[in-house]
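# Could you work out the structure for the sequence below:
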Amino acid sequence: MMNKCVTPMGKRLLRTWFLRPILDLDNLNSRLNVISFFVSSEELLTSLRDTLKSVKDVPHILKKFNSPSSVCTCGDWTAFLKSLSALLHINKIFELGISENLQEQANYFSVNIVEKAASCISMDLAYVYELVIGVVDVNRSKDKGYETTVKDGFCDELDELRQIYEELPEFLEEVSSLELARLPYMSRDKLLPQVIYINQIGYLMCIFEEKLDERILEELQDYEFAFSDEDGDVKRFYYRNAKTRELDSLLGDIYHKILDMERAITRDLVSHILKFSMHLLKGINFAAELDCFLSLALVARQNNYVRPILTAEAVLDIRNGRHVLQEMTVDTFIPNDTKIIDHGNVHIITGPNYSGKSIYIKQVALIVFLAHIGSFVPADAAKVGLTDRIFCAMGSKLMTAEQSTFMIDLHQVGMMLRHATSRSLCLLDEFGKGTLTEDGIGLLGGTIDHFISMYAPPKVLICTHLTQIFVDSHLSQSDKVKYYTMSVLRPDNSNEALEEIVFLYRLVPGHTLLSYGLHCALLAGVPQEVIKRAAFILDATTKGIHIDRACDEKITAQDQQYKNAVEKMVAFDAINGDLSLFFQDMCAGQP
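Okay, the predicted model is just below:
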């Protein structure tokens, strides 16, 4: 979604940016300045992206040029020339397409993109372009029907060979007509013999349908059978004779002579091009970086992202933050604020299932992450302190993982507790739920107390349903902890009318002891009878009432049958009773 680059190099570079977020404030602000400039100039953004679409994978082409075993095709030369032309056009856009208004904006954002384009896309690239088009004709191969790239008129000897090769079919047709006079009469119903040329094999007389018999070969003593082949229903028999041997001696393997000569010319051309490889790579690297900036600017324009304010302070202040992906999957996304300034670094978030807690903490992490690659972020405003690490214990598990989800959570939390600094961001989602409730409460409470006890704790966002830590005072009192919940609209406090509960997805101060799991089950399509039974058990457990076994008519009848059988067994006289009658009585009425 974020990678809208149009060049292969840009896609690779932007992926590298995502894999390696940075903490260099000057570098990040420089990236943000360039993106701000392009966000404010849609026409320039569109023009540059359209031009960049013609820039192909030049580093790969140069590597191919530099490989002794590789052969440069017309496609390679076409891609190379298009790329050079596009780079030169980009330079022209920056030279001539920047209006006074855009120049003022560039100065305002301290963007030196015009000067950088001029220094990276030098006139050496224009020289290379002229050098290539002076030797290579990328359309010649298509026009002539065989692999040939060197322009007409560049080499007289090559032009002479190519003329002979291109006129060869007509010449061989004349030779074939002369050779037919030596052969005995051939039926007009059959294909007439002809002299042909096969690359790397040479010139041969081709006889169709059937092989020459011994009687004819005695008359044609210079004929020597070479080989045969079959193409569908057509059989071909190839012979060498005096004329084909003469052609081999006179013309030789003319096609490969042409190829060898063209390859020698292109190798010489490539050796000249490679002298400018540093200039080429400098221009291509600029194009890749430009492509990344344009991609991030386009995403920012399309999704209403804003420029974050990056600071060296350990703060996080987000107004109306949104989730990068989630907002694209729903009709209306409810944004939320995040404010971690000075005190209150540990935020404990409670609330119902399905109310947006996990989405909220993930969106905070994504906003922080995007800010550290120099991107705009999905929010109305954001002030992000430099963050050295983002730790996550989200309960996720790879299919190939050899550990349980709970053990993975423990490893992640352990690493978090050992390495988190005041500049870190820590996310814990339902930590402690994978074991006994008592153990989970203890682990979660101990983790929170550890963060509280730190002199300069990291920024911590915790989602939990283990609300007993509030009731039983498991947590130390501290102004470093703030409590939030996801608001819910409910007309009354009864356990009935689950349909009337509305999740507002809005983060508000406070905490809740209810999870509204039955309402979530209803939303998920769990059968009504299951939800009714769950509501009954929940109510009985809350009030300390004995819970009767769930039953229906079928189960009740079966229980009565078992009860009758047990009573008969107890009443049976095992010493004097008749076992046969007993079993008949027991099985009476059974199918």
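# going forward, measure contacts and count neighbours with C-alpha atoms only.
Noted.
# and the helix ranked longest in the chain, what does it pack onto?
If you go by DSSP state H, the chain has its longest helix at helix 277-303. Helix 277-303 makes packing contacts with helix 8-19, helix 25-39, helix 42-52, helix 58-66, helix 74-96, helix 113-120, helix 123-133 when contacts are defined by 3 or more C-alpha pairs under 8 Å, 6 or more residues apart in numbering; DSSP states H and E.
# List the buried residues in that helix.
By neighbour count with 16 or more other C-alpha atoms under 10 Å, helix 277-303 contains the buried residues 279-301.
# Here is a second sequence; please produce its structure as well for comparison:
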Amino acid sequence: YLRIDYRTRRGLELLESYEGREDLSLFGTINRTLTGMGRRLLKFRITHPFLREEDILRVQEGVEELTKNRELLREIRTCLEKMPDLERLASRISGNLATPRDFSLLRKALLSLKELREVLKDARSSIIVELLNQMVDLEELYLELERVLVEDPPIYLKEGGLIKDGVNPQLDELRSIKAKGETLLREYEEKLRKETGIQSLKVGYNRVLGYYIEVTKPNLRYVPSYFKRRQTLSNAERFTTEELQRLEEKILSADSRIKELEYELFLALKEKVLQSIDKVYKNAQIVAEIDYLQGLAQIAIEGGWVKPKLSKEKVLYIEEGRHPVIESFCKDFVPNSTYMDEKQLVHIITGPNMAGKSSYIRQVGILVLLAHMGSFLPCKSAEIGLTSSIHGRIGSGDILALGISTFMNEMMEVSAILNSADERSLIILDEVGRGTSTYDGIALSKAIVEYIAKNIKARTLVATHYLELTHLEEELPTVKNYHMAVSKGDEGINFLYTLKRGRAEGSFGIYVAKRAGLPEEVIQRSQEILASFDKQVPILEKVYQESEKLEWEKAFRELQEFLEGIDIAQTTPLQALLLLAEIKEKVKERSGTIC
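Below you'll find the model as predicted:
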């Protein structure tokens, strides 16, 4: 699979947003699956996209067929809408946790599976044809469930009412006895009413007393002597008779035997299901694959997505790409294009806060991920160079329990990226170095980008406020500058959310703070402080440069004095080698101190 670590998953908000909301994640946005199996597979594929080109192309072919054959897609979705979670049912049955209703759901799933097999016979793409051929015929199991199990069985196994009539002759006979006994019971109740003249008399049943005769208190004077008192209530009394006891024994013995026999027949049915459980699992996995394909086709049709071209070259060409999650919530989403190849591997993206830098670099990462899932992309056209891994340093925070500060956590993430990325990776860096002082942040950011450009040579997107990083374009041929455009007006700036070549004019942080509602007094004071900084920075830079020059001069004098103190005439070859090693160490030590 294409490698995506946990932090990158979090940063790209693949399965849930930072607030823990699934609906604001990539999964929540693109999920068009209709079964629990397909839903779980989609989650897995989002975090484990395909690595090999042949795997991606197979999925693309299946998705493309379904986007073109809308009738086939509609029929597949109709079948899947009725499909219970076959995988979970198989798990419950094999784990001895299933209720009779689970077996009824299994029967329904097998019927839907049968219908799905018929629908898939019209497919032509290799992946769907292959999946159809791998499906195991479970018609015999379905017919057995249909023959034995009632349409709507109870939840509990030992309640009875599980097995259909005609399945077992002994069971049918016992049911007939029970039915006749209940008929005799109703006839006996009517007979007692006529004998006693008590029209409100009734024969009832509960688990404690069994069958009983209930007479209300006003009618107690009409009760015959052969009635035996069983229970006294607030407004009635309950009795029994020898004849009622004989009827009760006949009915209850039949009922008890019925439940025992039904339980035995159900266990036999369960055993037959368990013998085919591996086949059920196999079919469940195939249904998940079909659901995954139709889900990708459905979102592609809804969003007007296009099939990307795959390339073995280290390229990334996306024309008018869109972020699928943001687009689903923003009607006026502004698309942006991406052009990366061997000549422009690293993009430094500057621009104001709120201008869309972070959204853009996340967008590129998500589109590359979607392409490796075999999905179509929300763009006008795309050519995606095969990628080995996606690394993101997006957002960060401290880990209080481990005593790790925000900046330390950020540096650990960057360290993991630099030590594991390769030239086929996609690296996304958002505001690296902002957790420390400005000069340290600039120095670290610049060194990190230089290392990636010179050593790793991976496609890299760097969003930053440090305009000093834009000078790297002049030093490194594979580094290119881009910025998020803004327009200036009388009332301030307007964000255009459009990516353009070149560097930004500034960060406009104070303007963003004003839009956020900070008091006017704070805004005015910050503008005054900023103006004073603009005057001081050149002076500070000059002082720094002069102090650096003095350090070099001091180091040179020390080295000169050391060399002058050596008596060449009295120095043996071995001593000369030792002195040379000492000189080298001193130069190395001084160079490190000054740098």
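# With the second structure overlaid, report how far the longest helix of the first structure is off on average.
Once fitted to the second structure, helix 277-303 of the first structure is off its aligned match by 1.5 Å on average (mean C-alpha distance after the TM-score superposition for the first structure).
# Could you tell me how far the helix or strand following that helix lies from the centre of the chain?
Reading on from helix 277-303 of the first structure to the C-terminus, the next helix or strand found by DSSP states H and E is strand 309-311. Strand 309-311 of the first structure sits 29 Å away from the centroid of its parent chain (C-alpha atoms, centre = their mean, to the nearest Å).
# hmm, who's touching the next helix or strand after strand 309-311 of the first structure?
Following strand 309-311 of the first structure in sequence order, the next helix or strand is strand 316-321 (DSSP H and E). Taking contacts as C-alpha atoms under 8 Å, 6 or more residues apart in numbering, the residues outside strand 316-321 of the first structure that touch it are 335-341, 363-364, 367, 378-385.
# one more time with 10 Å, if that's ok
Strand 316-321 of the first structure has contacts (C-alpha atoms under 10 Å, 6 or more residues apart in numbering) with 305, 308-310, 334-342, 345, 360, 363-364, 367-368, 377-387, 425, 459.
# Same question for stretch 544-562 of the second structure.
Under the criterion C-alpha under 10 Å, 6+ apart, residues 538-543, 563, 579, 583, 586-587, 590-591, 593-595 lie in contact with stretch 544-562 of the second structure.
# now do stretch 149-156 of the second structure
By C-alpha under 10 Å, 6+ apart, the residues outside stretch 149-156 of the second structure that reach it are 98-105, 107, 145, 159-165, 167, 265-266, 269.
# Report the buried members of those.
98-105, 107, 145, 160-164, 265-266, 269.
# Please name the nearest non-neighbouring residue to the equivalent of Arg107 of the second structure over in the first structure.
With TM-score structural alignment as the criterion, the equivalent of Arg107 of the second structure in the first structure is Leu81. Distance criterion C-alpha to C-alpha, 6 or more residues apart in numbering; nearest residue to Leu81 of the first structure, sequence neighbours excluded, is Tyr129 at 6.5 Å.
# Give me the neighbour count for Asp479 of the first structure.
The criterion is other C-alpha atoms under 10 Å. On that basis, Asp479 of the first structure has 11 neighbouring residues.
# where does it land in three-state SS?
Taken by DSSP: H, G, I helix; E, B strand; the rest coil, the conformation at Asp479 of the first structure corresponds to coil.
# got a list of what it touches?
Residues near Asp479 of the first structure by C-alpha under 10 Å, 6+ apart: 343-346, 452.
# right, and out of these, which lies closest to Ile373 of the first structure?
Using C-alpha to C-alpha, Asn345 comes nearest to Ile373 of the first structure of those, at 23.7 Å.
# and the closest one, what does it touch?
314-316, 339, 422, 425, 451-452, 456-461, 479-482.
# one more time with 6 Å, if that's ok
Taking C-alpha atoms under 6 Å, 6 or more residues apart in numbering as the definition of contact, the neighbours of Asn345 of the first structure are 459, 480.
# Next: Met83 of the second structure.
When contacts are taken as C-alpha under 6 Å, 6+ apart, Met83 of the second structure is in contact with 109, 112.
# can you tell me which residue in the first structure aligns to it?
Structural alignment (TM-score structural alignment) places Met83 of the second structure against Val55 in the first structure.
# How much space separates that match from Thr464 of the first structure?
Summarising the geometry, the distance separating Val55 of the first structure from Thr464 of the first structure, computed by C-alpha to C-alpha, to the nearest Å, is 50 Å.
# Would you map the helices across the stretch 351-500 of the second structure?
With helices called from DSSP state H, counting those that start in this stretch, the stretch 351-500 of the second structure shows them at 357-372, 406-420, 438-451, 472-475.
# what's around Ala524 of the first structure, how many residues?
Using other C-alpha under 10 Å as the criterion, Ala524 of the first structure is surrounded by 10 other residues.
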